[in-house]
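Student: Everything below, folded, please.
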Amino acid sequence: MTSDSGTASLTRTEAEHRASGITVTSYDVDLDLSVAEETFSSRTTIRFTSSSLRTFVDVKPTALHAVLLDGAPLSPDALDRGRLPLDLTSGEHELVVEATMGFRNDGEGLHRSVDPADGLAYVYGMSFMDAAPSTFACFDQPDLKAPYTMRVTAPADWVVRGNAPAREVGSDAHVRRWELGPTPPLATYFVTLVAGPYHLLGDEHDGIGLGLSARRSLASVLDREADELFTLTRQSFDELHRLFGVRYAFGDYHQAFVPEFNAGAMENPGCITIRDPLLFEGASTRADRCFRANLVAHEMAHQWFGNLVTPQWWDDLWLNESFAEYTGLRVITHATEYDDAPVHDSYLRRVWGITADSRPTTHPVAGNPAEDALAALQNFDGISYARGANVLRQLAARLGDDAFLGGVREHFDLHRFGNATMGDLFACWERAGGGADLSAFVKDWLLTPGADQLSVDREAGVVRRSSPPAYPAERTHLLDVAVHRDGWEVSRHTLTDAETPLDLGDAPVLLDATETTWAICPPDATTMAALPRLAPTMEDDRLRATMWNSVRLALFDGAVTPAQVADLLVAAPPVEDATTAQRGLLAWLQSTVLPLAPEGTTARYHAAVLDVLDRATPGTELQLSAFRHVLATATDAEQLQRWAGGVRRCACRCRTRSASTSTCAGGHGAAWPSSA
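Tutor: So this is what the prediction gives:
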């Protein structure tokens, strides 16, 4: 029969009912990807034990051909909204489902795409969050984990990779047969397959087979990037093994750069899928590469937190992401060349998270109701990632690293290849912390939404702490405070009360100078007036990021005016943030500041970044970043056309240089970066 177009989202009540009576022993999935361009055949054998139970199996086919329960046929016509009813007796069972499935082109299920560069087709699997049943029949919920064996028939010129090492077991002139598994127990949403004429590279580290793949048209790019990617992977494995004290548990580790991916990456055990623009076919900055390094380590951290131990239900999905966000940044900062990662991460993630936490749509980090699978994503944003990671960083500081990591290791030991809740993890931390009671910390930081505001009252000589009236909390803030006297001096403070003494006199101050806590810290009038004078000589990259984030959040909150921000921008153009990402300063400048700033600000800022460009060393990232700011604020259409035609500015002040000559009008040779 042909299924209807609608499917039902699994509710928590349904999942609990099914999990109470079913234990899955194994999945055996047989896929034939060689039969057609639009569809593939799928045969799933599920072995499980159950109590006497009425439930259903999830399957979303193009056509459902046959269903056998313990050898007895069930009617395919019973399929309704992706669910096939099952009336189970107590005991062991075998369910066989044969179907035709449709390749998808939305980045979910089994996605098939054709490379416009050479016409070759590529396939990859994305089973999150409820897409697995469009590839194979399953009990689709995170707490019914089981081992998988996959058998794949593919065109003869394709290779196959997946959650376990792939073995070629047969071939003829037209097809090749592959087997993968059995795997360790996996949640359904982690099951993947990468198949096609991919360009493959291999390596090995510490007994773990490493792999990279990309489309053939990107082969030269992958070859160029492979050394950095393999190095990051080796370094991250070493650091994660050191931190967790638990070996990676999923065999080989393959990273597949795939086309048309609808996310940054997916942490499928043993076979990560990553959007292939992150191979950087064109120019890239250190910020771009730092983002990629962070992503690599983030997905590797998931191999423990998420894959080895999986949430019981989707309401704890935030913990997967917050933990990987925290751990990934920690790993690349301490174990790779990207020791400046916190600065890049600050520009990219901090304001994203706090602005989400300051809107009327704010929500707790944890404890959000997820009555069905799809509802879990409605409250999944910068709060889930950035604030959650910050809270874990605070917890590590409060407990101490030994207790923090000790609790994590106990969590892995207790729930290896199983499922757990946030409560399970915090119980481990309380034991590791010598019986510490973390209930107040959980209530204030994880269950109560909204960001505190920390503000300076110079006359009273205090720092005031206030939480949003709708979400009162009594949070303790551990933070560094930077005060400028003869220079910037940083000292550690603990704010436990609504008012904490801090005698500043008339010295400019940046609260939470290293962004260790989670709060809005707007510059007061004295500080804001001084920043245009101080910012141009502020050499500490970490402090500059804090300054800009404080100003951005203050503008968002209405604590400073667009005119004040414009004066700071002209005095100290923020070209040090070289990222072109949506949440970077250039995007903020274009979308928020310049439209609100006084008339003439764009011209003033354009002149300021022209001056930065003139003074930048040719070929540096600063030059490239300044060039992007110049282009973004240019208003002379004829000038832009001349630049597009190959007439460039010289590093001297004669202003032009023809692309067809070796020197500018002033006899100099240095020009704008051609790669920008």
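Student: use CA for all of it now, contacts and neighbours both
Tutor: OK.
Student: gap between the longest helix belonging to the chain and the chain center?
Tutor: Using DSSP state H, we find that the single longest helix of the chain is helix 219-244. Centroid separation for helix 219-244 versus its chain: 17 Å, with C-alpha atoms, centre = their mean, to the nearest Å.
Student: so what does that helix touch, helix or strand wise?
Tutor: Applying 3 or more C-alpha pairs under 8 Å, 6 or more residues apart in numbering; DSSP states H and E, we find helix 219-244 packed against strand 199-205, strand 208-214, helix 286-302, helix 317-335, helix 401-414.
Student: JSON lines please, covering these and showing distance to Val560 and mean neighbour count.
Tutor: JSON lines is the format used below for these (distance: least, C-alpha to C-alpha, whole Å; neighbours: other C-alpha atoms under 10 Å):
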{"stretch": "strand 199-205", "distance to Val560": "52", "mean neighbour count": "15"}
{"stretch": "strand 208-214", "distance to Val560": "47", "mean neighbour count": "21"}
{"stretch": "helix 286-302", "distance to Val560": "28", "mean neighbour count": "23"}
{"stretch": "helix 317-335", "distance to Val560": "31", "mean neighbour count": "23"}
{"stretch": "helix 401-414", "distance to Val560": "38", "mean neighbour count": "19"}
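Student: before we go on, could you also do this sequence so I can check it against the first one:
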Amino acid sequence: MSSTNLTRSEAAARSDLVTDVHYAVDLDLTEGGSLDHKTFSSVTTVTFTATQAGSTFIDLRAEEISTVELDGEDILPLALPGDGEGRYDESRGLQLDDLTPGRHELTIVAESFYSTTGEGLHRFQDPADNQVYMYTQFEAADAKRVFACFDQPDIKATYEVTVHTPTTWTVVTNNTVSTTTTGGDKTGETTHRAVVDYQLSTYLIAFCVGPWYHVTDSWTGSLTPTDEVKGVTDTRLVPEGEITVPLGLYVRQSLAEYLDADVLFDVTKSGFDYYAKNFGVAYPFHKYDQIFCPEYNMGAMENAGCVTIRDEYVFRSAASHYEYERRADTILHELAHMWFGDLVTMRWWDDLWLNESFATWSSAMAQTHATEYDTAWVTFANKEKSWAYAQDQLPSTHPVFSGANDLVEVDANFDGITYAKGASLLKQLAAYVGLEPFFAGIRAHFVNHAWGNATFDDLLGALEKASGRDLSDWADQWLKTTGINTLSAETQVKDGAYTSFAVAQSGAAPGAGETRTHRLAVGLYDIEDHSVVLRRRVETDVEGPSTDVPDLVGEKKADLVLVNDDDLAYGFIALDDDSLSTAVNNIAGITDPMARSLIWSAAWQMTRNAQMRARDFVALVVRGAWAETQLGVLEQILAQAIGAVENYSAPSWRTEGRALLLDGLRAGAERTEGQARLAFVRAYANAAQDAHSSAWVRGLLGIGDATAENLLPGFTVDQDLRWRLLTALVGAVDVLTDEEADALITAEEQADRSSSGRMNAVKARTARPDIEVKRSAWNTITLEGKELGNLELRYMIAGLTHVGQDELLSPFGPEYVQRAVDMWEELSSEMALRTLDGLFPSWAGYEDVADDLRATAADESTPAGLRRVLSEGLSRADRAATARKFDAR
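Tutor: Got it, this is the predicted structure:
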């Protein structure tokens, strides 16, 4: 993998030496509209103070360096890239030797690369109108791709930014921009300037450039006075009276008609209201812009005052309630980062979990209490926790507080532990200490470390002071260990009532087998008139192998016992036989959405853990999904049912299982309406098709005599859904000839000339069940991967690994083993992770290459990041094999 690396010890040494940093950055993008220009001019002047005599380095990745001056001295001859003896080394940056204590000025003029991988300065040309857009993505340490910098979170700085562009382009950055235009609209250029006068880490700087469509609004509110902010004199944090924050939304011109600005601003303002009420200090920056960016790798990025978001969140076709809920979650997640991450920043990436966990927890809280998505914690229980549990069972699982010794390890730790498990623990901690003491500790943390860097120990101290509880033991139990405890009820019953009631706890696995302190609720549920309703709930602390719950002694035996009611704790639920029978046979009758979600989650985990047959989980979904009112949960369980058939069912049952599931999905679509119907139709399109099932797909597409109106009266098949259905049809085995498939794809692509249409055509063509098609795609990805853009790679891998085509992929397993190390070293970090993970050969023939994969993963000469990808893939494939054997019993 061609990537710079930085160790924690190197970063600590550099931050001890370098302080009081200011960057003047000048970027010339005037020729960026022509894709023939591969580089842009970057001029950086860095002023900094050396606290003592010593040597250090500044980070930079560039194609060419033409000027390097340190305190007026030309050191260019020692800094040319690739000269073998000079000070420039892409893996280390530019060495600065023999610094004297005091102030220094460094100027570097370089030619840097435009990116097509979503790292650094990404450039995109919209096929709808040929307009060019650019945006930056710097986390964890890619600011060095654009300007020379000390690229680590604890060397904060101020900035002066100058960007030169064609006259029709806008620049959005971390503060308000002023512009000066010279020449005419066609031949001139515009110079954009901004001053970022607050301390920011380099990874939080952003540049978004292009002919954006722009909508403005503002939020006005006031702070709720709290004890924690008494004595704060920084009026940016505790202003008097009302606060007004300018708001902006940016999107490329071809998506302008789809921008639902009122809805987006409403969610954003709801977040400002909630955070103003609970965070104690004001929004810390001068404005708040959200830029919806094409070909975005992630959901969003919390650049201070300049949040970048994937533009798939600008829905050009019908979107489900779940998609709107996920978008709101993303908006509120990034907004929370303005305080936790941007105002107060981690010192090193071992506290990455704290940034992401806090933002994830905060967004669920804000959704629940300030928006229409008041069941956000139900979605969290089924979606985020499922991610966390799966990640925590891998051999690569790590403590929430992870060592993160270098940037390679940091990149790998953007995972379900860092986000979802950490947020689960914060939810439990808030229940453990009480919500108001929890917020009080957060407020004190913001005040104590505003504009600076902090560690988890700093936050823990603030929480201990606010709550009056010693949390060191809690932190040791939860943040420095791995694995999942299983929680179950141990009861004795006489004459229909409990004579004893305890919560049993297994040792955490994988890990050291320790038990932990859990704050949880036990719920007793009874069947009443075909419904399953809560009768009694008791909240308690659980610790050790067994904890008595005396408040439940004497209670009538329940039909269903939930030992983690309301999902306060992080752990698997083991249902007793009677509870499992009640849940499975009455899933649609469980009236509480959280309780129902917990049953779905428990059933899925049992399937993954080879405790419930995959066919029984599929039958459960077919029987009960139609009644699921939580649309986020519905989409999740339908996707899990497809996964159960394809990954966890016995091969001998798979054909029958596919038919059972497809019939159930069609029945669900016919039985429901609105967004639930959309979820069922999408799931149908995502499932493996055959000649029989694809007839319904043809009808929905209007191919032949049937139409969508005939099949599902009142239902609209819009453009994005057409692509889903078309891909399902052309990906079905023995359904279309090559000529028929090509004609359908070409016609659809001509009707949809958007960037989305172009990528969907790539996916559909690659999804064809033809070995020559697969060979061509495989060679393109594995041999020419450096030439692919990030979004094209994503869609091509999705088409190559299209559902139900395992047998076609079996020849590529040995080639994966042979090429894995080379691909890892040839591709950028983002592209390498996506490629090696997306192509892991868990398909048919896995057993033939498993030993070779294990040997590569165990070989210490294999790059550490790749070893993790391989070990995770092996673990998932082995888990699936175990589940298939269990299902075959």
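Student: returning to what we had before: mind listing what's buried along the longest helix of the first structure?
Tutor: Neighbour counts over helix 219-244 of the first structure (16 or more other C-alpha atoms under 10 Å) mark 219, 221-222, 226, 229-230, 232-237, 239-240, 243-244 as buried.
Student: Also stretch 591-601 of the first structure?
Tutor: By 16+ other C-alpha under 10 Å, the buried positions in stretch 591-601 of the first structure come out as Thr592, Val593, Leu594, Ala597, Thr601.
Student: Specify which member of those residues is nearest to Glu325 of the first structure.
Tutor: Glu325 of the first structure lies nearest to Thr592 out of these, by C-alpha to C-alpha, at 27.2 Å.
Student: What is the equivalent residue in the second structure for that closest one?
Tutor: Alignment note: Thr592 of the first structure maps to Ala644 in the second structure; criterion TM-score structural alignment.
Student: Tell me which residues touch its match, please.
Tutor: Thr607, Ala614, Arg615, Phe617, Val618 (C-alpha atoms under 8 Å, 6 or more residues apart in numbering).
Student: Quick check: closest non-adjacent residue to the aligned partner of the second one in the first structure.
Tutor: Per TM-score structural alignment, the equivalent position to Ala614 of the second structure in the first structure is Pro562. With C-alpha to C-alpha, 6 or more residues apart in numbering as the criterion, Pro562 of the first structure has its nearest non-adjacent residue at 4.9 Å, and that residue is Ala597.
Student: contacting residues for Arg516 of the second structure?
Tutor: Gln477, Trp478, Asn485, Val542, Glu543, Gly544.
Student: Would you quantify the distance from the last one to Gly511 of the second structure?
Tutor: Here the distance between Gly544 of the second structure and Gly511 of the second structure works out to 16 Å (C-alpha to C-alpha, to the nearest Å).
Student: Same question for Trp219 of the second structure.
Tutor: 47 Å.
Student: next one: Gly305 of the second structure
Tutor: According to C-alpha to C-alpha, Gly305 of the second structure stands 41 Å off from Gly511 of the second structure.
Student: still on that earlier bit, pretty sure the match of Thr592 of the first structure is in a strand, no?
Tutor: No - counting by DSSP: H, G, I helix; E, B strand; the rest coil, Ala644 of the second structure is located in no strand; its state is helix.
Student: Surely Thr39 of the second structure touches Phe113?
Tutor: Yes - using C-alpha atoms under 8 Å, Thr39 of the second structure is in contact with Phe113, at 4.4 Å.
Student: joint contacts of the two?
Tutor: Glu63.
Student: circling back to that earlier point, for the match of Ala614 of the second structure, what are its contacts?
Tutor: Counting by C-alpha under 8 Å, 6+ apart, Pro562 of the first structure touches Leu555, Val593, Leu596, Ala597, Pro598.
Student: can you pull the buried residues of the strand or helix carrying Asp851 of the second structure?
Tutor: Assessed by DSSP states H and E, Asp851 of the second structure sits inside helix 846-858. Within helix 846-858 of the second structure, the residues that count as buried by 16+ other C-alpha under 10 Å are Tyr846, Val849, Ala850, Leu853, Thr856, Ala857.
Student: Was I right to think the third one contacts Gly873?
Tutor: No - taking contacts as C-alpha under 8 Å, Ala850 of the second structure lies outside contact range of Gly873: 10.0 Å.
Student: neighbours around the aligned partner of Ala545 of the first structure in the second structure, how many?
Tutor: Matched by TM-score structural alignment, Ala545 of the first structure corresponds to Ser597 in the second structure. Around Ser597 of the second structure there are 26 other residues, counting by other C-alpha atoms under 10 Å.
Student: Going by secondary structure, Ser597 of the second structure is in what exactly?
Tutor: Assignment of secondary structure by DSSP H and E places Ser597 of the second structure within helix 593-608.
Student: any idea which helix or strand comes after that helix?
Tutor: Using DSSP H and E, the helix or strand that follows helix 593-608 of the second structure towards the C-terminus is helix 614-624.
Student: what's the nearest residue to Gly452 of the second structure once chain neighbours are set aside in contact with, if anything?
Tutor: By the measure of C-alpha to C-alpha, 6+ apart, the closest residue to Gly452 of the second structure outside its immediate chain neighbours is Val344, 5.6 Å from it. Residues in contact with Val344 of the second structure (C-alpha under 8 Å, 6+ apart) are Phe446, His449, Ala450, Trp451, Gly452, Asn453, Ala454.
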